[in-house]
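Asks: heads up, no residue letters with this:
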């Protein structure tokens, strides 16, 4: 087996319905250099491991499967794949997402070669709202303030992962990874959409309940704040307020309960946020207070628009003779 130029690291757990599409999106890349695909199964309880082994048998020249007997968590699963990777470059893809650009690896590696100062390269993702405008490169402050790049777009220089901090193993692992990487070099951006982010109930983020998501987000922010010795507290506070603002959006069902719960959450976080970002916290409180009025106004506008349409239909209908 030739020495690979790039190792694709695919973290998976209970992805039996999606894994084959993810794998084939890697194998069908228009990439002329040697590569390997490492599939790390984190003790799946469905048929994910069987699917991975079947694909390995079909493509033994590219695929290696690593299996955990017990659930180790996504960070440990990722680092286990890093330890087994043989290439100087690492591309990331979780087993429920997939690549949609046939030249993703070629274009991103070319960009990385042209920017020796960069620690990694990213791109755009379909089915995901951008958090920041696309830029030629993202700084550490960009990465800490928002979530500008998705896991499925990353290609990393493996040399930067010879050591890694003991961050908590939680949903926000990719933000902590990006903070660590971009502190060591820039993140250059390929201005193309190269992957598809799949939303489903089994996903790590969407499967977590609301309070658990917010708790884990705070854990991620606190871990990064401590790692950088509080030098980027304003950026991380901006991130926390942004997450809370998105979380306040009223769902289709249970709006009243969601609104009351938002007040409970903000009151509970008041001492922390008043200390870190008092103005931002007050603005968030004000937006939550006006939320019912904004919702009622939206309903009235919809009713008014519907009434105008009905009147227009009635007036344009032919009069029977």
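Replies: Nice, thanks for sending it over. As the structure is a computational prediction, the values presented were derived from the model and not from experiment.

Asks: contacts, neighbours, all on C-alpha from now
Replies: OK.

Asks: The chain: helices as residue ranges?
Replies: Secondary structure of the chain (DSSP state H): helices located at 19-27, 48-58, 74-84, 104-114, 140-145, 173-182, 210-227, 233-247, 255-276, 278-289, 291-316.

Asks: Let's have those helices in CSV, adding mean neighbour count.
Replies: Formatted as CSV, the helices of the chain follow (neighbours: other CA atoms under 10 Å):
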stretch, mean neighbour count
helix 19-27, 20
helix 48-58, 18
helix 74-84, 18
helix 104-114, 17
helix 140-145, 20
helix 173-182, 20
helix 210-227, 17
helix 233-247, 18
helix 255-276, 14
helix 278-289, 15
helix 291-316, 12
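
Asks: among the ones you listed, which is nearest residue 67?
Replies: Nearest to residue 67, of all the helices of the chain, is helix 48-58, at 7.5 Å by CA to CA.

Asks: rewinding a little: now distance to residue 156 too, for the helices of the chain, in CSV please.
Replies: CSV is the format used below for the helices of the chain (distance: least, CA to CA, whole Å):
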stretch, distance to residue 156
helix 19-27, 16
helix 48-58, 24
helix 74-84, 11
helix 104-114, 9
helix 140-145, 15
helix 173-182, 8
helix 210-227, 20
helix 233-247, 23
helix 255-276, 33
helix 278-289, 34
helix 291-316, 42
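
Asks: here comes the other one, which I'd like you to weigh against the first:
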């Protein structure tokens, strides 16, 4: 890491939010401080009025590395979305932004250098990402990689917009989004929303030369505690909000996603009334492009099967 002794404009802003991460925040911050780069970086940390010792640890490290660590402290809890997008995002000065939450950590000391070098040489790419391991609260590896082999590849704009799996704590993107539309505060999976907005500006590079980072699963994790049906409903809401703000030339992609996701929810719902509602509402976003015929037919089969059982 190059110390920013002269308060130069950082090349990379590391964007971190944290709440009650006392057991993890030091490791997370130190994984940023260990980065070996030939450019200055900053670490903007949104500390959301934790009730444990998280803030004390940040203050300790801030005193040691004041040129790098730039905390945003809240007097009351504002919630993850406002912490990240209302308070921290506008403060990111870097040409590039790297994402890392306060309970995750990086493992490759050259991660930022490798990703910046690629994006500097390839202006048609908007972001770079890599794989991550899944670990528990004690750093025990639960899963060696989060990405299946068929996801370890570069992504075209369409795939980014449609929500292809991109582990958030692996992403480095060009700082094109200074403010986000208000709709982002109406969704749960804000990262999918953000990446879709970024996908309007370029492709995504899978950086196979970067060691996997660590994605932590623990009792305090919000997204990992939500069941699959609720995650699908949440994803549906995300694309409904995206449809309002996405550029008109990409609306057909969101329309396809909304039509498909509503039809898929028919099978997962235990309530017949909910299934009928999703079937009817899916036609608000009717789309019948390539590959839709089988999905459309299967939705009728699933709905009829539910009606027959009841």
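Replies: Sure thing, it's come through. Treat the numbers as computed from the prediction; the structure is a model and nothing was measured.

Asks: what TM-score do we get after superposing?
Replies: Once superposed, chain against chain, the TM-score is 0.76 (TM-score structural alignment, normalised by the length of structure 2); 276 aligned residues with a CA RMSD of 3.1 Å.

Asks: so who does the spatially most central residue of structure 2 touch?
Replies: With distances taken as CA atoms, centre = their mean, residue 191 lies nearest the centre of structure 2, 3.1 Å away. Taking CA atoms under 8 Å, 6 or more residues apart in numbering as the criterion, residue 191 of structure 2 is in contact with residue 168.

Asks: Over to residue 153 of structure 1?
Replies: Contacts for residue 153 of structure 1 (CA under 8 Å, 6+ apart) come out as 91, 92, 93, 121, 122, 123, 124, 125, 194, 195.

Asks: Is residue 36 of structure 1 in contact with residue 65, as I believe?
Replies: No - with contact defined as CA atoms under 8 Å, residue 36 of structure 1 does not reach residue 65; the gap is 10.8 Å.

Asks: neighbour-wise, which of the two wins?
Replies: More crowded of residue 36 of structure 1 and residue 65, by other CA atoms under 10 Å: residue 36, with 25 against 17.

Asks: so what corresponds to the more buried one in structure 2?
Replies: In structure 2, the residue paired with residue 36 of structure 1 is residue 42, using TM-score structural alignment.

Asks: Also residue 148 of structure 1?
Replies: In structure 2, residue 148 of structure 1 lands on residue 165 (TM-score structural alignment).

Asks: which bit of structure 1 covers stretch 55-69 of structure 2?
Replies: Mapped onto structure 1 using TM-score structural alignment, stretch 55-69 of structure 2 spans residues 49-63.

Asks: before we move on, what about stretch 97-105 of structure 2?
Replies: With TM-score structural alignment as the criterion, stretch 97-105 of structure 2 aligns to 90-98.

Asks: what's the closest of the helices of structure 1 to residue 11 of structure 1?
Replies: Between residue 11 of structure 1 and the helices of structure 1, the shortest gap by CA to CA is with helix 74-84, which sits at 6.4 Å.

Asks: do you know how far the residue lying farthest from the centre of structure 2 is from residue 272 of structure 2?
Replies: Distance from the C-alpha centroid of structure 2, by CA atoms, centre = their mean, peaks at residue 308 (40.1 Å). The gap separating residue 308 of structure 2 from residue 272 of structure 2 is 10 Å, by CA to CA, to the nearest Å.

Asks: do residue 175 of structure 2 as well
Replies: Going from residue 175 of structure 2 to residue 272 of structure 2 by CA to CA gives 45 Å.

Asks: How about residue 279 of structure 2?
Replies: Between residue 279 of structure 2 and residue 272 of structure 2 the computed distance is 11 Å (CA to CA).

Asks: now swap in residue 37 of structure 2 and tell me
Replies: Applying CA to CA to residue 37 of structure 2 and residue 272 of structure 2 gives a distance of 56 Å.

Asks: likewise residue 96 of structure 2?
Replies: Computed as CA to CA, the residue 96 of structure 2 to residue 272 of structure 2 distance reads 47 Å.

Asks: picking up where we left off before, host element of the residue farthest from the centre of structure 2?
Replies: Using DSSP states H and E, residue 308 of structure 2 falls within helix 292-309.

Asks: Other residues contacting that helix?
Replies: 260, 263, 264, 266, 267, 272, 275, 276, 279.

Asks: Output those as TSV; include the columns distance to residue 48 of structure 2.
Replies: Output for the contacts of helix 292-309 of structure 2, formatted as TSV (distance: CA to CA, whole Å):
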residue	distance to residue 48 of structure 2
260	37
263	38
264	36
266	38
267	39
272	41
275	38
276	41
279	40
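
Asks: tell me the angle of the top strand by length along structure 1 relative to helix 104-114?
Replies: The single longest strand within structure 1, with elements called by DSSP state E, is strand 186-196. Using axes from the mean of the first three to the mean of the last three CA atoms, to 10 degrees, the direction of strand 186-196 of structure 1 lies 170 degrees away from that of helix 104-114.

Asks: now strand 186-196 of structure 1 against helix 19-27, angle please.
Replies: Going by the same axes, to 10 degrees, strand 186-196 of structure 1 makes 130 degrees with helix 19-27.

Asks: In structure 2, what residue corresponds to residue 201 of structure 1?
Replies: Applying TM-score structural alignment, one finds that residue 201 of structure 1 aligns to residue 219 in structure 2.

Asks: Kindly provide the distance from the closest residue to that match other than its chain neighbours to residue 218 of structure 2.
Replies: In this structure, residue 219 of structure 2 finds its nearest non-sequential neighbour in residue 225, 7.6 Å apart by CA to CA, 6 or more residues apart in numbering. Going from residue 225 of structure 2 to residue 218 of structure 2 by CA to CA gives 9 Å.

Asks: picking that back up, can you find the partner of the residue nearest to the centre of structure 2 in structure 1?
Replies: So residue 191 of structure 2 corresponds to residue 174, using TM-score structural alignment.
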